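Engineer: Build me a model:
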Amino acid sequence: MLAIGDMSFATKKAALEHFRAVLGRSKVGETIDGPDHGQLLALLNRHPDALAKIGVGVAHFIVDVAAFGSRCFVVVRADGSSTDWSYRTAVAGVGRSLLEEFLAAARFEIAPEMQAFKREYFDRYESGMAPCQTTGQMISIHDAHVDHQPPHTFRAICDRFLDDEKMVPSYEWLSAPADNQHSCRFTNETLRQRFIDLHRRLADLQIVEASVNISAGSYGYRSATKEEAQRGLFDDP
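Structural biologist: Sure, this is the predicted structure:
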């Protein structure tokens, strides 16, 4: 049982579904009020960076559009400043490791090419529906993920990059947490371009149904654990 404020959820998955629904029904830029406000405040207090996110105090919450069209919650503070925050991280109650931050940064850097690949695939089909390249099921672009085919899965490419560069994830070349950053990013342009070049050289991409990709996991060596799936570590950019 997971308690968040005066709410109780049987599982973390149930909590994620609840707050995903709040995110989905809230209009971008409008103040979230009523019961949703209190629920989000209780959830934010579970966030591992709650003190920094809350700052001088919470005035209200809004929904904003993050990188590449995804939605996120934003806390507007009493002094007018604001920052984004992840409801997934708050439900999990733990922050991402440096390795997970690196994986997020790597996904951020290749996201434009991944999205272009998806658009080009669906542009071939006038109906707007295209076949999942794993199941053959017709799907819309909104229900599709870009998948890395083995052996060069996304995680395998990331591991190869670290091996080639003989380095471990570090804030010396990754951005530290900051307001409204949305995602960790490469701060070293040379390393950023090397990763993009390696990905272009190795990645063999395909379009699959989102539920198939998330359930299989995109690390390649194994399926996503329940915790990793809940925290969004396998989401398509």
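
Engineer: from here on, contacts and neighbour counts on C-alpha atoms
Structural biologist: Will do.

Engineer: contacting residues around residue 36?
Structural biologist: residue 22 (C-alpha atoms under 8 Å, 6 or more residues apart in numbering).

Engineer: mind checking how far it is from residue 195?
Structural biologist: Plainly put, residue 36 is 40 Å away from residue 195 if you go by C-alpha to C-alpha, to the nearest Å.

Engineer: Neighbours of the closest residue to residue 71 other than its chain neighbours, how many?
Structural biologist: The shortest distance from residue 71 to any non-neighbouring residue, by C-alpha to C-alpha, 6 or more residues apart in numbering, is to residue 65 (4.7 Å). Residue 65 has 15 neighbours, counted by other C-alpha atoms under 10 Å.

Engineer: Please provide the structure for the following sequence as well, for comparison with the first:
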Amino acid sequence: MGIEIVIGDISFPTKEAAIAHCRAILHRSSLDTEITGNDASFVEALLYARPDKVAELAGRKVVRYLRKMHWHNTPCFFAELDDGSLLDISFMKFINAYPQRPGG
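Structural biologist: The predicted structure is shown next:
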């Protein structure tokens, strides 16, 4: 049995499945658009699964979630905060923190 990755209420049997889900959300609409509905709930769960990003909130509130190009030139989730700033949320950093599955 491989490593199970859980984000919010969604369980993924492999890292590849989690990556595919995140990429599907990113590419469901064009860059610089708002993420809404269940996709926004998923991105929020991803944000709160990253203690380092929660610490960066520093009391600020998320206004909305966006699809944007990261300064590393890759599409990424962002949280727009109530002070107008943007916080990047890397799903790859979260997923890569999980160990490789045994034997793989």
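
Engineer: what TM-score do we get after superposing?
Structural biologist: The TM-score (TM-score structural alignment, normalised by the length of the second structure) is 0.75; 97 aligned residues with a C-alpha RMSD of 2.4 Å.

Engineer: so how far is the first residue of stretch 212-230 of the first structure from its last?
Structural biologist: 15 Å.

Engineer: Now do the strands in the second structure.
Structural biologist: 5-7, 10-12, 33-35, 62-69, 75-81, 86-89 (DSSP state E).

Engineer: Of these, which stretch is the most buried?
Structural biologist: strand 75-81 (a mean of 22; mean count of other C-alpha atoms under 10 Å).

Engineer: looking at the first structure, where would I find the counterpart of it?
Structural biologist: Taken onto the first structure by TM-score structural alignment, strand 75-81 of the second structure occupies residues 71-77 there.

Engineer: Next, the residues that contact that stretch from outside, please.
Structural biologist: Taking C-alpha under 8 Å, 6+ apart as the rule, stretch 71-77 of the first structure contacts 23, 53-66, 82-87.

Engineer: Recalculate using a threshold of 10 Å.
Structural biologist: Stretch 71-77 of the first structure is contacted by residues 20, 22-24, 26, 28-29, 31-32, 40-41, 44, 53-66, 81-87, 179-180, 182 when judged by C-alpha atoms under 10 Å, 6 or more residues apart in numbering.

Engineer: what's the average distance of it to the second structure?
Structural biologist: Following the fit onto the second structure, the mean deviation recorded for stretch 71-77 of the first structure is 1.2 Å by mean C-alpha distance after the TM-score superposition for the first structure.

Engineer: Next, format the strands of the second structure as CSV and append distance to residue 52 of the second structure.
Structural biologist: Output for the strands of the second structure, formatted as CSV (distance: least, C-alpha to C-alpha, whole Å):
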stretch, distance to residue 52 of the second structure
strand 5-7, 16
strand 10-12, 21
strand 33-35, 22
strand 62-69, 15
strand 75-81, 14
strand 86-89, 10
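
Engineer: Since that was my last question, I'll sign off now.
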